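Engineer: Okay, here's the prediction I keep looking at, along with the sequence it came from:
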Amino acid sequence: MASLTIRNLSSVPLELKHIQRFEGQAAPKPGGIANLTSTITGIFNATHTPTGGVTPRGDHPIEKRDVNGVTVQPFTTHSTDIRAADPTREVLRLTFQQPGTDHRYEVDAPGPSPRSLVLRHVSGGNAPHEFTAVYIPNGAHLAIYSSANLSRWMGELADGFPLSALSIPGTHNSPTCHVALPSVRCQAVGVREQLDNGVRFMDIRVSANPFGKGNDEDSELALVHSAFPISLTGVKRFSDLLKEVYAFLERNPSETVLMSIKREGTGKGTDGDLSRHLATDRYLGADGSGRRWFTEPRIPTLGEARGKIVLVRRFGLDDDLKRRLHGGQGWGIDGSSWPDNCEDKPTGSGLIRVQDFYEVDQSTNIEKKIQLARAQLERAGQTRFPASSTPNAKPPPLFVNFLSASNFFNANCWPEKIAAKVNPAVIEYLCIRHGEHGKGPNGLDVGDASTGIVVTDWVGNDGDWDLIRCIVGWNARLQLKK
């Protein structure tokens, strides 16, 4: 068996103090209340676990010993001489201590389910930190993150960082969780549940009618995916989606949501019509509806954006609005010249850099998609950001990285099937290779190791938020900047 590698992706050093090795047995599959519990406290995302989880057989270890000299500093990797557990026959129990304190934490590798786990605080009293572990048996690799409160994770970060400095999880065709054609549905859960579990970038497609008919129904923007409605049980409205986002931000004012809006569907309206609809008080209002929207044509800091929706505009502007808004400079972060089906290109404004390769023609082509996603993560991670206190520093662009792809004519390439392959591969990359010098697809140097905006399909399926948690976890590195 391979030796265990430990990667500390948290904001504090951790010292391995003790190991115990147990004979293992297959863990029972949870159901009912047990299944609900596992979605909250389940253990280890094991990308290649063949049979699921493993639990110790009995309370008596077959090996136990103290460990000396294994202190893993924040955002470093330590290769040990400890033999990793046979993932189907053994459980390795590791006890870590936060140096300079009496606080100890315990975790099993592998564990009773293929999910991440909050480490057990075993030294009594209140734990000063909370940690989440992800174990990859295929590489005998344990990654430890600083746990985040996913509903309010931005509250841990300084106001001065531009949004492009953050590692931001997003969803593709965010509201497509309803009963729909399999090629149309991209999400397992609704918008509010996504937000409560850390998603902060929303990809919204709307169908627009010509502006100015004076009919309330004609002024409603319908949510669509390409030419199709997102639900077979009735039209879903953009205005109702906004109510959900507003309610989330009112409850969590430390957060912001970047919202990409694009015109699709069968409506007869133009981009200009869409912009005029959105500029009414029914939606954004020309001034961004005051406290609810940030619509300046630039990348804001987190402090400027807290409690607001940041407009990412994937549509052209009506000429009159273009002249009136923000002194003729524009409206929102301009993504109107969006590169189509691209591997890595900037938008026309230069404020966004996109990986959005989506045309997969066969299941084997999914590997190309995985490599392109990894390469965009590497490019985002190469960027260096000024400290949050640096005044008037020009922010780098938003790196937007779509993990989604599909082929309407191939059931093996519908969104759910692709996500089942791409999402675990990206989790593994984030745990093992992201932010390691020279270990990305193109061997680039590492800057501040942001992931950029990672836009996903089918997160939250059966309570699995591990990909979102791994993306959010990389923001701990910003907390180390002075």
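Structural biologist: On my side now, so go ahead.
Engineer: Could you use CA atoms for every contact and neighbour count after this?
Structural biologist: Fine.
Engineer: any idea how far the residue nearest to residue 381 when sequence neighbours are not counted is from residue 351?
Structural biologist: Once flanking residues are discounted, residue 381 sits nearest to residue 449: 3.6 Å by Cα to Cα, 6 or more residues apart in numbering. From residue 449 over to residue 351 the distance is 19 Å, taken as Cα to Cα, to the nearest Å.
Engineer: can you check residue 66 too?
Structural biologist: From residue 66 across to residue 351, the span is 52 Å (Cα to Cα).
Engineer: ok, the two, which is more surrounded?
Structural biologist: Using other Cα atoms under 10 Å, the more surrounded residue of residue 66 and residue 351 is residue 351, with 20 against 10.
Engineer: Pasting the second one now:
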Amino acid sequence: MASVHDDAETKLAEISTGTAGGPAGGPAGGPTDLPPAMTRPASTEADLRPTLSQAASFAPLRAEPREGVGRRLLRGRAKSAELLTSDEWMYYLSDSTSIGRISIPGTHESCARYGKGNIFVPCQTLDVADQLDRGCRFLDIRCRVVGSGSDMSFAIHHGAYYQNIMFGDVQQKCADFLYSHPSEFILMRVKQEYSNESDETFRKIFNNRYLRSYYYTDGDIPTVGRARGKIVLLGDVAGLGGINYGGPDLVIQDDYGNSDPSVKFDEIWAQANASVVYRQPGDDRLYVNYVSANDPPWIAPDGYADLIQPPLYDAIWGNIEQWRTVGQLGVMPLDFFDSDDGWNEGLISGIVYWNYNW
């Protein structure tokens, strides 16, 4: 599993200090063809830290919805607003484009909605069907093996907590969505959680009980045309099939336990720069950039989302006009994806609209 954080951070440091080649640093300072990095919003480290009272009380940090640059741009783009809908936003993607060259919003711990009072368990408010309807195209599915013999199946868990849904139900919601929206595809990470069955047992259950023709199980990164109407399997169990989640075709940033939200934001933005700015021709790997994190016992997932997502909203919409013709953001899984109050609606649409230069 590759990481680009160190390399991207080095390049960003070169740019900011003027040691890189080109106009800022000159030929002696390094490579002369290094492009500028995407900018990030001006914020201090304190902006991404909870106050003592917030940390102590786990008070919700949710900001009031605001009409930022994203909504202003959307209001000025009547054609785009009419053509693109959240349930069929992939319709205008070229069939020949690699799915590694797309900006895709997704969810981390996609089914984690129930914590029985433990605020560190829920990561979403919407169920899978609503997530898909609102633009999500990457699902993070964690499966516990339950039952015995021929009755063995997958229950969806977040750690020890059963999420009141079975894998077959998740699969059916995805199949129903794809049947109604054949222009779309869904990336699905499948991982074993809270059970210790062998990889062989897990594979047999999946193949015998769940595998259907609408799964894409080849090991290569497909084009959009090959993926349409499919669940593109990202196997996080050895030998499960599909694209190997821990393999060389994925570049993953998933620092989920960082105690400093400002550092986590820097990691997210370094990965975004690696995908958009520094990616080499022919590099069609999937860049997966988790926006999610938590910091027990101080910041629960919803609080972390409240700290990280507003500046990310500003960063994406602040760079979209200049950089979306250069490269794509990759996959960005979020906690509390497009919650019922719509507070991060502009972030989701920003990731989606990055694909189109209208």
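Structural biologist: Perfect, thanks for sending it. Values in this document were obtained by computation on a predicted structure and should not be read as measured data.
Engineer: follow-up on the earlier one: could you pull up the residues touching the residue nearest to residue 381 of structure 1?
Structural biologist: 378, 380-383, 434-435, 474, 477 (Cα atoms under 8 Å, 6 or more residues apart in numbering).
Engineer: ok, then the element right after the longest helix along structure 2?
Structural biologist: Looking across structure 2 with DSSP state H, the single longest helix is helix 301-323. Downstream of helix 301-323 of structure 2, the first helix or strand assigned by DSSP states H and E is strand 331-334.
Engineer: That following strand maps to which residues in structure 1?
Structural biologist: The aligned range for strand 331-334 of structure 2 in structure 1 is 453-456, by TM-score structural alignment.
Engineer: how far apart are that stretch and its match in structure 2?
Structural biologist: In the superposition with structure 2, the average deviation recorded for stretch 453-456 of structure 1 is 0.5 Å (mean Cα distance after the TM-score superposition for structure 1).
Engineer: residues in contact with that stretch?
Structural biologist: 166-172, 201, 398-404, 419, 423, 471.
Engineer: Please repeat the previous calculation with a cut-off of 7 Å.
Structural biologist: 167-172, 399-404 (Cα atoms under 7 Å, 6 or more residues apart in numbering).
Engineer: and if you look at stretch 146-154 of structure 1?
Structural biologist: 9-11, 130-132, 195-198, 252, 254-255, 473, 476.
Engineer: again, only using 6 Å
Structural biologist: 10, 130-132, 196-198, 255 (Cα atoms under 6 Å, 6 or more residues apart in numbering).
Engineer: Spell out for me which residue occupies the centre of structure 1.
Structural biologist: In structure 1, the centroid-proximal residue (Cα atoms, centre = their mean) is residue 169; its distance is 2.4 Å.
Engineer: so where do the helices sit in the stretch 51-200 of structure 2?
Structural biologist: With DSSP state H, counting those that start in this stretch as the criterion, the stretch 51-200 of structure 2 has helices at 52-57, 69-75, 78-83, 128-133, 167-180, 199-205.
Engineer: whereabouts in structure 1 does the first one align?
Structural biologist: Aligned using TM-score structural alignment, helix 52-57 of structure 2 spans no residues in structure 1.
Engineer: How far off centre is that helix?
Structural biologist: When distances are taken as Cα atoms, centre = their mean, to the nearest Å, helix 52-57 of structure 2 is centred 28 Å away from the chain's centroid.
Engineer: name the helices or strands packed onto that helix?
Structural biologist: For helix 52-57 of structure 2, there is no helix or strand it packs on, judged by 3 or more Cα pairs under 6 Å, 6 or more residues apart in numbering; DSSP states H and E.
Engineer: So which bits of it are buried?
Structural biologist: Neighbour-count burial for helix 52-57 of structure 2, with 16 or more other Cα atoms under 10 Å as criterion, is recorded at residue 55.
Engineer: can you list the residues that contact that helix?
Structural biologist: Contact partners of helix 52-57 of structure 2, identified using Cα under 6 Å, 6+ apart, comprise residue 298.
Engineer: Next: the longest one.
Structural biologist: In this structure, residues lying in contact with helix 167-180 of structure 2 by Cα under 6 Å, 6+ apart are 129, 154-155, 229.
Engineer: That helix aligns to what range in structure 1?
Structural biologist: Against structure 1, helix 167-180 of structure 2 falls on residues 238-251 (TM-score structural alignment).
Engineer: quick one: residue 5 of structure 1 and residue 144 touch, right?
Structural biologist: No. Assessed by Cα atoms under 6 Å, residue 5 of structure 1 is found out of contact with residue 144, at 11.1 Å.
Engineer: Of those two, give the one with the bigger neighbour count.
Structural biologist: residue 144 (26 against 21).
Engineer: so how far is residue 333 of structure 1 from that one?
Structural biologist: 34 Å.
Engineer: returning to that earlier point: out of the helices of the stretch 51-200 of structure 2, which one sits most buried?
Structural biologist: Counting by mean count of other Cα atoms under 10 Å, helix 128-133 has the highest mean neighbour count of those, with a mean of 20.
Engineer: residues in structure 1 aligned with it?
Structural biologist: Counting by TM-score structural alignment, helix 128-133 of structure 2 sits on residues 191-196 of structure 1.
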